[in-house]
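Participant: only geometry, no sequence info:
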């Protein structure tokens, strides 16, 4: 015989959901905001550094593919069979193989442009805040960016949420002068160009990664070539929208003491 078991009853199970604290009265958190002592939120620093490293590796892969050499098979398969070239030249009835050329130089600076922020007819900017931030320790890059104004979106006492319009990162830290005040970059016609010119100037490697909707301007490409550097363009659509949104949103804190409780408001 078959033993019968009572079916388990279906029950609703409570799932703990972290809720952001609320103001006791409108404007309570605003009074804790002080733009004179701002700093970043460390967990977000780790995320953007990791994502930047991934983008640099992606740029290095693009360079490697551009340098790949292919030729008809004779006596050696070299680094492998090149199926694409074999199919493309199928009428020749020959097999093509490829050889990877050694990468000369590394990818140093990185520029990511989410929005070019071209002024409208009234001259208004969506990302008016321009800043240069130096790395706090040896594992952080120097950074320059333009973003939405801090203090416009207060999400906690002394905590403001902003969006990057674009940013530049370069390593090692503690080297970058305020690029928005540096007259050396005044030839730039817009914010993305200024970031890219700074990335070229401060880059200690041969290659600069440029992630944006549009390719870099001819001006930047020519100036990079003059100093024996190369700008590697990667369409921003190559990366997932979820990952991009994660690094475009960031928080600014009114002093390092805010870091002690910021996790209760940022999630």
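Facilitator: Arrived safely. Computed from a prediction, not measured in an experiment: that's the story for all the values here. Residues are numbered from 1 along each chain as shown.
Participant: Please make it C-alpha for all contacts and neighbour counts, starting now.
Facilitator: Will do.
Participant: Show me where the stretch 101-250 of the chain has its strands.
Facilitator: 107-113, 129-133, 142-147, 154-156, 159-170, 207-212, 230-235, 249-254 (DSSP state E, counting those that start in this stretch).
Participant: Adding mean neighbour count and distance to residue 63 as columns, could you present the ones you listed in JSON lines?
Facilitator: JSON lines is the format used below for these (neighbours: other C-alpha atoms under 10 Å; distance: least, C-alpha to C-alpha, whole Å):
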{"stretch": "strand 107-113", "mean neighbour count": "26", "distance to residue 63": "10"}
{"stretch": "strand 129-133", "mean neighbour count": "18", "distance to residue 63": "29"}
{"stretch": "strand 142-147", "mean neighbour count": "24", "distance to residue 63": "24"}
{"stretch": "strand 154-156", "mean neighbour count": "21", "distance to residue 63": "42"}
{"stretch": "strand 159-170", "mean neighbour count": "24", "distance to residue 63": "19"}
{"stretch": "strand 207-212", "mean neighbour count": "26", "distance to residue 63": "9"}
{"stretch": "strand 230-235", "mean neighbour count": "20", "distance to residue 63": "7"}
{"stretch": "strand 249-254", "mean neighbour count": "20", "distance to residue 63": "29"}
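Participant: Below is structure B, check it against A:
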């Protein structure tokens, strides 16, 4: 069996209980060494064999999995954050399907959740934004034209932008081109939940300047939108005294059926 396990956003105690248990049971661990906190390997058993996928191709990863499967051993494929976000897991699963190798996924805490916790931020403030767009700038890996930064910016929703720290000047231009005002609140979170985490609050126009000042060049998330200012929101209706729910009668006279 192969388990795709989300390592969490950085701090070793943010892996799930299930993920830690699977790490401890694994005979072989293939982990994203360029992104995953190596302290997570402390969960492994002494006999486990470890490979760093940062130095491997897809074919080499699959070969190691095949070798383990041929001797009845269990593999954990340890991905940063949650595997479903920029984890390149579909291509691995397709190769395993061809080989009739079974696999399961164990979710993890995505770095976009870690970044929100670093800022004490709620992405979905009533009256400000009720949608979160997770995306990235086009670079060596292309992005469909219909998913351009500018086209998403037109919605004025909360945006969480991955894998774009090296293109912040262009990112600012695209955000403004799409409709964000230059002074729209923004934030940069470097290595969310790691010991050397950095949090920088700025504006859409000053993203590049803020990153340069803090010497942030990679491994950071960009958060854009009015929720970053954490102001001007409406109170949640769910907890308002006049709001009736299935569990509590409010003063609005509504009869829940």
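Facilitator: Great, that's in hand. Please read these numbers as outputs of a predicted model, since none were measured by experiment.
Participant: Superposing both, give me the TM-score.
Facilitator: The TM-score (TM-score structural alignment, normalised by the length of the second structure) is 0.25; 102 aligned residues with a C-alpha RMSD of 5.6 Å.
Participant: before we move on, the earlier item: would CSV of the strands of the stretch 101-250 of the first structure with distance to residue 96 of the first structure be doable?
Facilitator: Converted to CSV, the strands of the stretch 101-250 of the first structure look like this (distance: least, C-alpha to C-alpha, whole Å):
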stretch, distance to residue 96 of the first structure
strand 107-113, 30
strand 129-133, 49
strand 142-147, 44
strand 154-156, 59
strand 159-170, 40
strand 207-212, 29
strand 230-235, 27
strand 249-254, 46
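Participant: So for residue 219 of the first structure, which of the ones you listed sits nearest?
Facilitator: Set against residue 219 of the first structure and scored by C-alpha to C-alpha, the strands of the stretch 101-250 of the first structure come closest in strand 230-235, at 11.4 Å.
Participant: Which neighbouring elements make contact with that closest one?
Facilitator: Judged by 3 or more C-alpha pairs under 8 Å, 6 or more residues apart in numbering; DSSP states H and E, strand 230-235 of the first structure is in contact with helix 42-66, strand 207-212, helix 218-226.
Participant: Quick check: longest helix in the second structure by residues?
Facilitator: Across the second structure, the longest stretch assigned as helix under DSSP state H is helix 58-70.
Participant: Now do whichever helix or strand comes after it and helix 58-70, the angle between them.
Facilitator: Downstream of helix 58-70 of the second structure, the first helix or strand assigned by DSSP states H and E is strand 75-79. Going by axes from the mean of the first three to the mean of the last three C-alpha atoms, to 10 degrees, strand 75-79 of the second structure is angled at 150 degrees with respect to helix 58-70.
Participant: So which of the helices and strands packed on strand 230-235 of the first structure is the most surrounded?
Facilitator: strand 207-212 (a mean of 26; mean count of other C-alpha atoms under 10 Å).
Participant: about what we covered before: report the buried residues of the longest helix of the second structure.
Facilitator: For helix 58-70 of the second structure, burial by neighbour count (16 or more other C-alpha atoms under 10 Å) applies to 61, 62, 65, 66, 68, 69.
Participant: Quick one: closest of the helices and strands packed on strand 230-235 of the first structure to residue 246 of the first structure.
Facilitator: Between residue 246 of the first structure and those, the tightest spacing by C-alpha to C-alpha is seen for helix 42-66, at 8.4 Å.
Participant: Who are the packing partners of the closest one?
Facilitator: For helix 42-66 of the first structure, the packing partners by 3+ C-alpha pairs under 8 Å, 6+ apart come out as strand 107-113, strand 207-212, strand 230-235, helix 241-248.
Participant: So which of these is nearest residue 166 of the first structure?
Facilitator: With C-alpha to C-alpha as the yardstick, what comes closest out of those is strand 107-113 (4.2 Å).
Participant: tell me the angle of that closest one relative to strand 159-170?
Facilitator: Using the same axes, to 10 degrees: strand 107-113 of the first structure against strand 159-170 is 140 degrees.
Participant: quick one: contacts of strand 107-113 of the first structure?
Facilitator: Taking contacts as C-alpha atoms under 8 Å, 6 or more residues apart in numbering, the residues outside strand 107-113 of the first structure that touch it are 52, 55-57, 59-60, 165-171, 192, 195-196, 199-200, 202-213.
Participant: ok, residue 175 of the second structure touching residue 149?
Facilitator: Yes: the pair residue 175 of the second structure / residue 149 is scored as a contact, 6.3 Å apart, by C-alpha atoms under 8 Å.
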